[in-house]
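>>> predicted model and sequence follow; I will ask about them next.
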Amino acid sequence: MRFVKHPDSYRVRVATAEDAPLLLSLLREFAEYQGLGQYMRATEPRLREALAAQPPMLRGALVEGPDGVVGFASYTVDFMPWVDSRVLRLDDLYVRQSARGLGLGLALMRHLAEVGSAEGVSVRWEMYPDNDSARAFYKRLGATSGEKTVFRWAPEVMREFLKE
């Protein structure tokens, strides 16, 4: 499988705490792209802290090209008692529209596969059910999907629940 159409022009690198402003910008761009900008709560200081923590609370990979950073993946490594193992949880994967079709999403997934393989963990992620292009992309990688539904419990909703 070919990963990057112009391998000399692009590289994937690990995000550091110094990349917090750049990562925040990309996260906001991705949230707007998904129509979810109003839900984005990330802040630069918190991202910097999460990336710098030991062990990291947040990890990231950035794709750099001739025009700067054009994509990212953000992820965590957590313990799942159900499988009695740590797992790499991909949170977001995004490549700017201008850089799509160059194999950069594949390059980011390759980075995740390298991290997962090196740490002996599987990789898990969520996606919106109506995102057919993402589903096809992940299936081409050999990934399988489950039937689990993900629920979210926002802090303000929990506070209301606790008042009852």
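Yep, it's here.

>>> use CA for all of it now, contacts and neighbours both
Fine.

>>> what about residue 124, neighbour count?
By the measure other Cα atoms under 10 Å, the count of residues near residue 124 is 14.

>>> cool, residue 100 as well?
For residue 100, the number of neighbouring residues by other Cα under 10 Å comes to 13.

>>> same deal with residue 62?
For residue 62, the count of nearby residues is 27 (other Cα under 10 Å).

>>> skipping adjacent residues, who's closest to residue 134 in space?
Take residue 134 and drop its neighbours on the chain: the residue closest to it by Cα to Cα, 6 or more residues apart in numbering is residue 127, 7.7 Å away.

>>> roughly how far does the one you found sit from residue 69?
Distance from residue 127 to residue 69, counting by Cα to Cα, to the nearest Å: 23 Å.

>>> the residue nearest to residue 134: how many residues sit nearby?
13.

>>> and it, what element?
Here residue 127 sits in a region with no helix or strand, counting by DSSP states H and E.

>>> can you tell me how far it is from residue 22?
Applying Cα to Cα, the value for residue 127 to residue 22 is 23 Å.

>>> can you check residue 85 too?
32 Å.

>>> and those two? Which one has more around it.
Between residue 85 and residue 22, counted using other Cα under 10 Å, the more crowded position is residue 22 (15 against 12).

>>> distance of the more buried one from residue 160?
Distance of residue 22 to residue 160, given as Cα to Cα: 35 Å.

>>> can you tell me the SS state at the residue nearest the centre of the chain?
What sits nearest the mean C-alpha location of the chain, by Cα atoms, centre = their mean, is residue 92, with 2.7 Å. For residue 92, the assignment made with DSSP: H, G, I helix; E, B strand; the rest coil gives strand.

>>> dropping in the other structure now:
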Amino acid sequence: MNTPPDIVLRPARRDDVPTLLALIRALAEYEKLAHQVEADEPALAATLFGERPCAEVVIAETDGEAAGFALFFHNYSTFLARPGLYLEDLFVQPRFRGHGIGRRLMVHLAQLALARGCGRFEWSVLDWNAPAIGFYRGLGAIGMDGWTVQRVDGDALRRLAATPG
């Protein structure tokens, strides 16, 4: 693997919000989900860098340009009685792929998970994304057979919230 020596990983800052939004839109385009992107700069600034940040972001730069990012947050395992690290998004811009940037981001997050006492590092991947699944298997990840992701959003979320308890 030809890894350029000038890859720098760093925590995102508030002034990275426009870059983050562009990367999120590029990820959504790749995943064929661009129509679902509602994020905008004010919302990202508030939720990532406001009074109560909801997630953290690591940016991978090469020659000062954002090559990719990983957005993650903590969850909790009741079975382990320990926090976990959940990777929401990992994306490397196409022109920077094949240089080990994705691997560097994943290794960084695994190290961060251990340093923070996490018992797990997990994420979801689209079932059609064979390149990503192969990449993750190469890192030692295993699929969680028997589990499916469940979601309530939009009108269904509002209806559920309005249901008498």
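Structure received. It should be emphasised that the depicted structure is a prediction, and the values quoted were computed from it without experimental measurement.

>>> tm score of chain vs chain?
The TM-score (TM-score structural alignment, normalised by the length of structure 1) is 0.88; 161 aligned residues with a Cα RMSD of 2.1 Å.

>>> just checking, residue 122 of structure 1 touches residue 87?
Yes. Proximity of residue 122 of structure 1 to residue 87 meets the contact threshold set by Cα atoms under 8 Å, at 5.2 Å.

>>> what about the strands in structure 1?
For structure 1, applying DSSP state E gives strands covering 11-14, 59-65, 68-80, 85-95, 122-125.

>>> what span of structure 2 is the top helix by length along structure 1 aligned with?
Assignment by DSSP state H gives helix 104-119 as the longest helix of structure 1. Residues 101-116 of structure 2 are the counterpart of helix 104-119 of structure 1, counting by TM-score structural alignment.

>>> what residue of structure 2 takes the place of residue 90 of structure 1?
Alignment note: residue 90 of structure 1 maps to residue 87 in structure 2; criterion TM-score structural alignment.

>>> its match against residue 58, yeah?
No. Proximity of residue 87 of structure 2 to residue 58 does not meet the contact threshold set by Cα under 8 Å, at 11.0 Å.

>>> name the residues contacting each of these two.
Taking Cα atoms under 8 Å, 6 or more residues apart in numbering as the contact criterion, the residues that touch both residue 87 of structure 2 and residue 58 are 70, 71.

>>> quick check: the residue lying closest to residue 123 of structure 1 once chain neighbours are set aside vs residue 110 of structure 1, distance?
For residue 123 of structure 1, ignoring the flanking residues on the chain, the nearest one in space by Cα to Cα, 6+ apart is residue 88 at 4.6 Å. According to Cα to Cα, residue 88 of structure 1 stands 13 Å off from residue 110 of structure 1.

>>> now do residue 155 of structure 1
Taking Cα to Cα as the criterion, residue 155 of structure 1 is separated from residue 110 of structure 1 by 35 Å.

>>> the more surrounded of these two?
Counting neighbours by other Cα under 10 Å for residue 155 of structure 1 and for residue 110 shows that residue 110 has the greater number, 15 against 9.

>>> how near is that one to residue 104 of structure 1?
Going from residue 110 of structure 1 to residue 104 of structure 1 by Cα to Cα gives 9 Å.

>>> cool, residue 147 of structure 1 as well?
28 Å.

>>> chain center to the longest helix of structure 1: distance?
The gap between where helix 104-119 of structure 1 is centred and where its chain is centred comes out at 11 Å by Cα atoms, centre = their mean, to the nearest Å.

>>> now for it, which elements pack on it?
Using 3 or more Cα pairs under 8 Å, 6 or more residues apart in numbering; DSSP states H and E as the contact definition, the elements that helix 104-119 of structure 1 packs against are strand 11-14, strand 59-65, strand 68-80, strand 85-95, strand 122-125.
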